[in-house]
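Trainee: Need a 3D model of the sequence below.
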Amino acid sequence: MTAAPLRLMLVDDEAGFTEVLAKRLRRRGLDVTVALSGAEAFTALEAGSFDVAVVDFKMADMDGIAVLRGFQKRAPTLPVLMLTGHGSEAAAREGLEAGATDYLIKPCDIEELLARITAATHRSGPA
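Mentor: Here you go, the predicted model:
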């Protein structure tokens, strides 16, 4: 019997980037749900359960910290990794201080991202 695929929510308002990353993660066996805004992410969270979320730090409708805080209220055990395209150490520190499990700087290596996702889900235990 094979284990169920890891359920990941990818939250990023850059549709092209998100589409490519989701495709690459699906090819590696993950069950990926894409949300192109914070509002879409909250709707997706209400509709299903996830093992981990990867959230962009800077989006048009709300920033990643607001999404992280919303996730903490709705699904407190959900590990959240922050993605930042701005390479700001301050942004990364802010995300970690707000409760993010980890962070990566865009563009990130797919294998590094998978390793961080796996580590985050093992730290938090089953959802």
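
Trainee: contacts and neighbour counts: CA atoms only from here.
Mentor: Noted.

Trainee: give me the element V67 is part of.
Mentor: Taking DSSP states H and E as the criterion, V67 maps to helix 64-74.

Trainee: Identify all contacting residues around that helix.
Mentor: 38, 41-42, 45, 55-58, 78, 80, 82, 94-95, 98-100 (C-alpha atoms under 8 Å, 6 or more residues apart in numbering).

Trainee: Sequence B follows; please return its structure for comparison with A:
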Amino acid sequence: MKILLVDDESELVSALAERLSFRGFDADWACSGAEAIDKVKNNEYDLAVLDVKMPRMSGLELRAELNNIRSGMKYIFLSGHGSEDDYKAGAAEAECYLVKPVKIEELVEKINLALGSK
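Mentor: So this is what the prediction gives:
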């Protein structure tokens, strides 16, 4: 399973990718929508974990762009803000919506559920 993590907080997203790799996931990361689009054009991902609130391109906008490039990818949204509007929009567009800080065990569980593993 190949996963792409996208968050504008580079320390968070790189640490999350490392923690997922320790648990057997092949995890790449990007810090912007543009970087994520480039990665998806050049790699096959099963799932993307997207931050909802990012500068220039939101996670919701990014999901639409990524879906145009590679339909069939699954999505999980993360948000540090957790507004009701974000939840409604994110929950409708993804396998699940989690509020940061997210526990790694919960994220692993949601990834496995989204991908039909375990």
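
Trainee: And the TM-score between them?
Mentor: The TM-score (TM-score structural alignment, normalised by the length of the second structure) is 0.94; 117 aligned residues with a C-alpha RMSD of 1.2 Å.

Trainee: Now flag whichever of the contacts of helix 64-74 of the first structure is closest to T121 of the first structure.
Mentor: The closest of the contacts of helix 64-74 of the first structure to T121 of the first structure turns out to be L78 (C-alpha to C-alpha; 8.6 Å).

Trainee: Could you confirm that closest one falls within a strand?
Mentor: No. Secondary structure of L78 of the first structure (DSSP: H, G, I helix; E, B strand; the rest coil): coil, not part of a strand.

Trainee: What's the local residue count around it?
Mentor: A count of neighbours around L78 of the first structure, defined by other C-alpha atoms under 10 Å, yields 23.

Trainee: Might you report the residue contacts of it?
Mentor: Contacts of L78 of the first structure by C-alpha under 8 Å, 6+ apart are 50-53, 71-72, 124, 127.

Trainee: So among these, which ones count as buried?
Mentor: When neighbours are counted using 16 or more other C-alpha atoms under 10 Å, the contacts of L78 of the first structure contain these buried positions: 50-53, 71-72.

Trainee: Including distance to L104 of the first structure, could these go into CSV?
Mentor: Converted to CSV, these look like this (distance: C-alpha to C-alpha, whole Å):
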residue, distance to L104 of the first structure
F50, 20
D51, 18
V52, 14
A53, 13
F71, 19
Q72, 19
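
Trainee: Give the aligned range of the helix holding V67 of the first structure in the second structure.
Mentor: Under TM-score structural alignment, helix 64-74 of the first structure corresponds to residues 59-69 of the second structure.

Trainee: Please apply the same query to stretch 41-52 of the first structure.
Mentor: Going by TM-score structural alignment, stretch 41-52 of the first structure lines up with residues 36-47 of the second structure.

Trainee: Which residue is the nearest non-sequential neighbour of the alignment partner in the first structure of L78 of the second structure?
Mentor: When the first structure is aligned by TM-score structural alignment, L78 of the second structure is paired with L83. Computed as C-alpha to C-alpha, 6 or more residues apart in numbering, the closest residue to L83 of the first structure that is not its neighbour in sequence is D56, at 4.5 Å.

Trainee: surely that neighbour meets V80?
Mentor: No. Checked against C-alpha atoms under 8 Å, the pair D56 of the first structure and V80 is beyond contact range at 10.2 Å.

Trainee: Touching both of those two, which residues are there?
Mentor: Common neighbours of D56 of the first structure and V80 (C-alpha under 8 Å, 6+ apart) do not exist.

Trainee: returning to what we had before: mind checking the SS state of the match of L78 of the second structure?
Mentor: strand.
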